[in-house]
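**Q** this one's sequence-less:
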């Protein structure tokens, strides 16, 4: 493979529409004309890894404290994606702190991991900063996934990846970001052998294959007989993509920087997966490491091999890549493209894949079968009900999905509130640990009122006399939100002030439906329907 000429670089720059801005345009994803724009998913899909299996593409995304955990995505063309499943149904198998009665692990929980396909199974490995490494496998990525298994109980490690060599030997690579007492250094990347079942590390095989300040995002590949270790690293530019290669997993390793970054404009693409298409082309599916209110969005970068190195994005004169914001689609889609799911009429006996609870839910306090066609949420007291501060961060069984950054977004929930009890508060929220807002209904002394909330401040609105209420949130590309309500589902009245959606604890804004009672475990609401309509990829 030869270095590209300057002329070829200029052609690539023109083809990929390179610019020096982040997502300054409302356009995103599939443009319907054979091209796409980054991000391909303008929402919080952090810590991505991705693989190709046949003609299908699968990715995983970290979920922190949300349950079910570790989202699995599916695509046919690397541009249009759907939510397929989750790997971890029960977060208490990781830690009791991830349960509804603890809720003290914001910014923790399920961090980055890897997805691989070998031995006729899909294998997912991931870590948490406090509880160590876990794994699961499945013959079908849509599930069911095996109950998660703890690979190694340890603290201060992250960003792991499994790897199967040609001889069948399994390996495991991960970063020790805490101080290593043996060498007194931080951010040591370790390589281990694993047992044949992939459920244990062979500890005596431990070796360090890289060390520097801020080296994470590990992936292992074998391409054309060479081993490639992908990772990200902090340097004077910011967090950049790096690669080591060697004829042996034990080195020696050559090392090269793969891309340049400008944290203010391209938001540091880094965590991701390298894939070769059936036609031989290579692509990299990645998140942006510096998040905004929508979280760490997902983008797709073309890969050009230069002197045996996979360079991400448009190759510069120095042979190092730069971010691209538009390109020709890698695959021509057939049929209707996949889309991120949002709406739910609650007619299924299982929650649809777009939903994730804030922490492991209390199972006896929600149901899809008690009243068919509704999600029934029973109210119960939050943790420390006498504490008025940030109560929505201590409320169990808040069900959420991701907010999108598009030109227009309208989310509407239809509630039956006839089962509410005194002391109960239920409604629609935009949730972040940095700031949150809500529009809900409170019942006191047998009467119900609309209540608009910003963080710890409630503002009481009009009385609600009927049993059905529609609550709505609307926001645009700037993430400035306005709430509305309706008593007939047709005419909506604005209420409260506009608020800015925000990012907090490594998470983008979440839409949520909440329900709690400060005084007793009593009362319920029935969620009749939820709709969330976001602007199409091509901004009109």
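**A** Nice, I can see it. All values derive from a computational prediction rather than experimental measurement.

**Q** For the rest of this, base every contact and every neighbour count on C-alpha atoms.
**A** Noted.

**Q** distance between the ends of stretch 189-202?
**A** 16 Å (CA to CA, to the nearest Å).

**Q** Show me what counts as buried in that stretch.
**A** 189-194, 198, 200-201 (16 or more other CA atoms under 10 Å).

**Q** And the residues you listed, which is closest to residue 211?
**A** residue 189 (6.1 Å; CA to CA).

**Q** for that closest one, what are its contacts?
**A** Residues near residue 189 by CA atoms under 8 Å, 6 or more residues apart in numbering: 173-176, 208-211, 215-216.

**Q** Ranking by neighbours, what's the top pick from these?
**A** Counting neighbours by other CA atoms under 10 Å, residue 216 leads these with 30 neighbours.

**Q** Next up, the contacts around the nearest residue to residue 485 once chain neighbours are set aside.
**A** Leaving aside its chain neighbours, residue 485 sits nearest to residue 471 (4.6 Å; criterion: CA to CA, 6 or more residues apart in numbering). By CA under 8 Å, 6+ apart, the residues touching residue 471 are 412-415, 427-428, 439-440, 483-486.

**Q** Make JSON lines out of the contacts of residue 189 and add secondary structure.
**A** Listed next are those as JSON lines, based on DSSP: H, G, I helix; E, B strand; the rest coil:
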{"residue": "173", "secondary structure": "strand"}
{"residue": "174", "secondary structure": "strand"}
{"residue": "175", "secondary structure": "strand"}
{"residue": "176", "secondary structure": "strand"}
{"residue": "208", "secondary structure": "strand"}
{"residue": "209", "secondary structure": "strand"}
{"residue": "210", "secondary structure": "strand"}
{"residue": "211", "secondary structure": "strand"}
{"residue": "215", "secondary structure": "coil"}
{"residue": "216", "secondary structure": "strand"}
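
**Q** And the residue lying closest to residue 194 once chain neighbours are set aside, how far from residue 169?
**A** Of all residues not flanking residue 194 in the chain, residue 201 sits nearest, at 4.5 Å (CA to CA, 6+ apart). Distance, residue 201 to residue 169, by CA to CA: 12 Å.

**Q** which residues do these two both contact?
**A** By CA under 8 Å, 6+ apart, residue 201 and residue 169 have these common neighbours: 193-194.

**Q** Use this one as the comparison:
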């Protein structure tokens, strides 16, 4: 197909406490920080320190490129460093091919480690086993090895005896030894180290601290919390304690799409959604859970963990860690298990200017896309290009928005943000649609369609299966400006358009952005 769409500019504006900023930063500029570290999704965080540098890895699900690595000098201000891979050659589902999809699948709960001059990221890829990515430099490139096995929600320890262990599984915690060349697992080494029923959950993080073994995990039943197990030997026996409980940092539970979950098929247009209202008296899985701990050069300890932040999805929070009776509690002396929303920054010997982790606006003048972008599944690389400050997206057939290949996304940013695209639709042919959308289930979009040779501005809301056409008729010779404004603390968004780039007209109703477990992500601009 030769039909093309030209996206000239992507502009993201974020309304946040510091008006001069173009994006949220947790650093308040006065020696304190305010959670979350990023007001956009960063789930399942794992963290390490190498010298005076901190590195963090997080889940990226079905998005490409994947397995993101961030870098920081002070634990508060982070910068994008690398992705561990650009693509996964693991079947049609990762390419939205032949009716298959990988929503909510792919990379889950990575573990980042450093050992003898090399960086490692371990992660389960659902249905394909444990993967390891290895590099001499955390900025990449990364070597990929598929180790297979049913090793999930894992953490890895390079022990003092030169053995490498992985702990994994939900509730019943297992351990297995990894071969030193990462070609597989040591035969006969698998064993249960914590039997089921001991309140251990998932998303494990294992450490050896002052001769003792610690495993931190998250348990969502009966409510989200962080649990810690410790033992003198890696095989146990372990004793356990809750180290963070009932911490929501003041957030309510999200709007929830109750009838769309993992394993569900993609909802068709006209699907009847069951969407719950948020309620304040049930903490559910929204509480602080699943994360790791790290020490500072001065001996202080800090922890990262994730918290459901409404339409944004799961985002990362930073907590001081207090050791008491040999347990690493998240929180402060006298208030163990509860993390402050605002607190004093970690004591490191470096001054860092407040900054956001990504540059979000893109004029497409570079040779590559900015790293803030991720494709929804693996794209068809023959059907897009960057040329002279323009992103060209070639049209591809799709049944609906969720099945459309070459959809480029950014995470939604809270508390309130807007995304604007400048669109040249002059090359659209009859039946083509291009525009800006909210990638979620239910989804919504605002685009340009060519119907009977005429360009038409159209809006669609899947939650209510509702269409609307604008009265304004764009000209093929002029660009059209499309905008989404999202209030991610209220789970609502609205669309607008402009023919001159100055005056914007709202179209359609406000759109609800509920959280759901099919994509297992917050709402994304697309």
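**A** Cool, the structure landed. These figures come from a predicted structure and were not determined experimentally.

**Q** what's the TM-score for these two chains?
**A** The TM-score (TM-score structural alignment, normalised by the length of the second structure) is 0.83; 460 aligned residues with a CA RMSD of 2.2 Å.

**Q** Give the PyMOL command for selecting the buried subset of the contacts of residue 471 of the first structure.
**A** If you want just the buried ones from those in PyMOL, going by 16+ other CA under 10 Å, the selection is:
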select buried, resi 412+413+414+415+427+428+439+440+483+484+485+486
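
**Q** Which of the contacts of residue 471 of the first structure are conserved in the second structure?
**A** Retained in the second structure: 412-415, 427-428, 439-440, 483-486, out of the contacts of residue 471 of the first structure (criterion both residues aligned by TM-score structural alignment, their matches' CA atoms under 8 Å).

**Q** now the contacts of residue 471 of the first structure in JSON lines, with secondary structure and distance to residue 56 of the first structure?
**A** Shown next, in JSON lines, are the contacts of residue 471 of the first structure (DSSP: H, G, I helix; E, B strand; the rest coil; distance: CA to CA, whole Å):
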{"residue": "412", "secondary structure": "strand", "distance to residue 56 of the first structure": "33"}
{"residue": "413", "secondary structure": "strand", "distance to residue 56 of the first structure": "34"}
{"residue": "414", "secondary structure": "strand", "distance to residue 56 of the first structure": "36"}
{"residue": "415", "secondary structure": "strand", "distance to residue 56 of the first structure": "38"}
{"residue": "427", "secondary structure": "strand", "distance to residue 56 of the first structure": "38"}
{"residue": "428", "secondary structure": "strand", "distance to residue 56 of the first structure": "36"}
{"residue": "439", "secondary structure": "strand", "distance to residue 56 of the first structure": "41"}
{"residue": "440", "secondary structure": "strand", "distance to residue 56 of the first structure": "42"}
{"residue": "483", "secondary structure": "strand", "distance to residue 56 of the first structure": "39"}
{"residue": "484", "secondary structure": "strand", "distance to residue 56 of the first structure": "41"}
{"residue": "485", "secondary structure": "strand", "distance to residue 56 of the first structure": "42"}
{"residue": "486", "secondary structure": "strand", "distance to residue 56 of the first structure": "43"}
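
**Q** Aligned against the second structure, show me the partner of the residue nearest to residue 194 of the first structure.
**A** Matched across to the second structure, residue 201 of the first structure falls on residue 185, judged by TM-score structural alignment.

**Q** Residue 166 of the second structure versus its match, what's the distance?
**A** Residue 185 of the second structure is 10 Å from residue 166 of the second structure, by CA to CA.

**Q** How about residue 298 of the second structure?
**A** From residue 298 of the second structure over to residue 166 of the second structure the distance is 29 Å, taken as CA to CA.

**Q** repeat for residue 368 of the second structure
**A** In this view, residue 368 of the second structure and residue 166 of the second structure are 36 Å apart by CA to CA.

**Q** Comparing these two, which shows the higher neighbour count?
**A** residue 166 (23 against 9).

**Q** Nearest residue to the more buried one in space, please, no chain neighbours.
**A** Nearest to residue 166 of the second structure is residue 156, by CA to CA, 6+ apart, at 4.4 Å.

**Q** which ones are touching the one you found?
**A** Shown in contact with residue 156 of the second structure (CA under 8 Å, 6+ apart): 111, 113, 122, 164-167, 205-206.

**Q** My read is that the match of residue 201 of the first structure contacts residue 165, right?
**A** No. Under the criterion of CA atoms under 8 Å, residue 185 of the second structure is not in contact with residue 165, lying 9.4 Å apart.

**Q** Mutual contacts of these two, please.
**A** The contact sets of residue 185 of the second structure and residue 165 overlap at 176-178 (CA under 8 Å, 6+ apart).

**Q** Is the aligned partner of the residue nearest to residue 166 of the second structure in the first structure part of a helix or strand, or is it coil?
**A** Under the alignment (TM-score structural alignment), residue 156 of the second structure maps onto residue 162 of the first structure. Classification of residue 162 of the first structure by three-state DSSP places it in strand.

**Q** Could you check how far residue 162 of the first structure is from residue 448 of the first structure?
**A** From residue 162 of the first structure over to residue 448 of the first structure the distance is 54 Å, taken as CA to CA.

**Q** for the stretch 151-300 of the first structure, what spans make up the strands?
**A** Along the stretch 151-300 of the first structure, counting by DSSP state E, counting those that start in this stretch, strands occupy 157-164, 170-176, 188-194, 201-211, 216-223, 226-235, 238-246, 254-257, 269-276, 282-288, 298-306.

**Q** And those: which comes nearest residue 404 of the first structure?
**A** strand 298-306 (11.5 Å).

**Q** how much does the closest one stray from the second structure?
**A** Strand 298-306 of the first structure, aligned to the second structure and superposed, deviates on average by 0.5 Å (mean CA distance after the TM-score superposition for the first structure).

**Q** What residues sit buried inside that strand?
**A** Buried residues in strand 298-306 of the first structure, counted by 16+ other CA under 10 Å: 298-305.

**Q** Out of those, which is nearest to residue 524 of the first structure?
**A** Nearest to residue 524 of the first structure among the buried residues of strand 298-306 of the first structure: residue 298, at 37.1 Å, using CA to CA.

**Q** if I look at the closest one, how far off is residue 48 of the first structure?
**A** Separation of residue 298 of the first structure from residue 48 of the first structure (CA to CA) stands at 8 Å.
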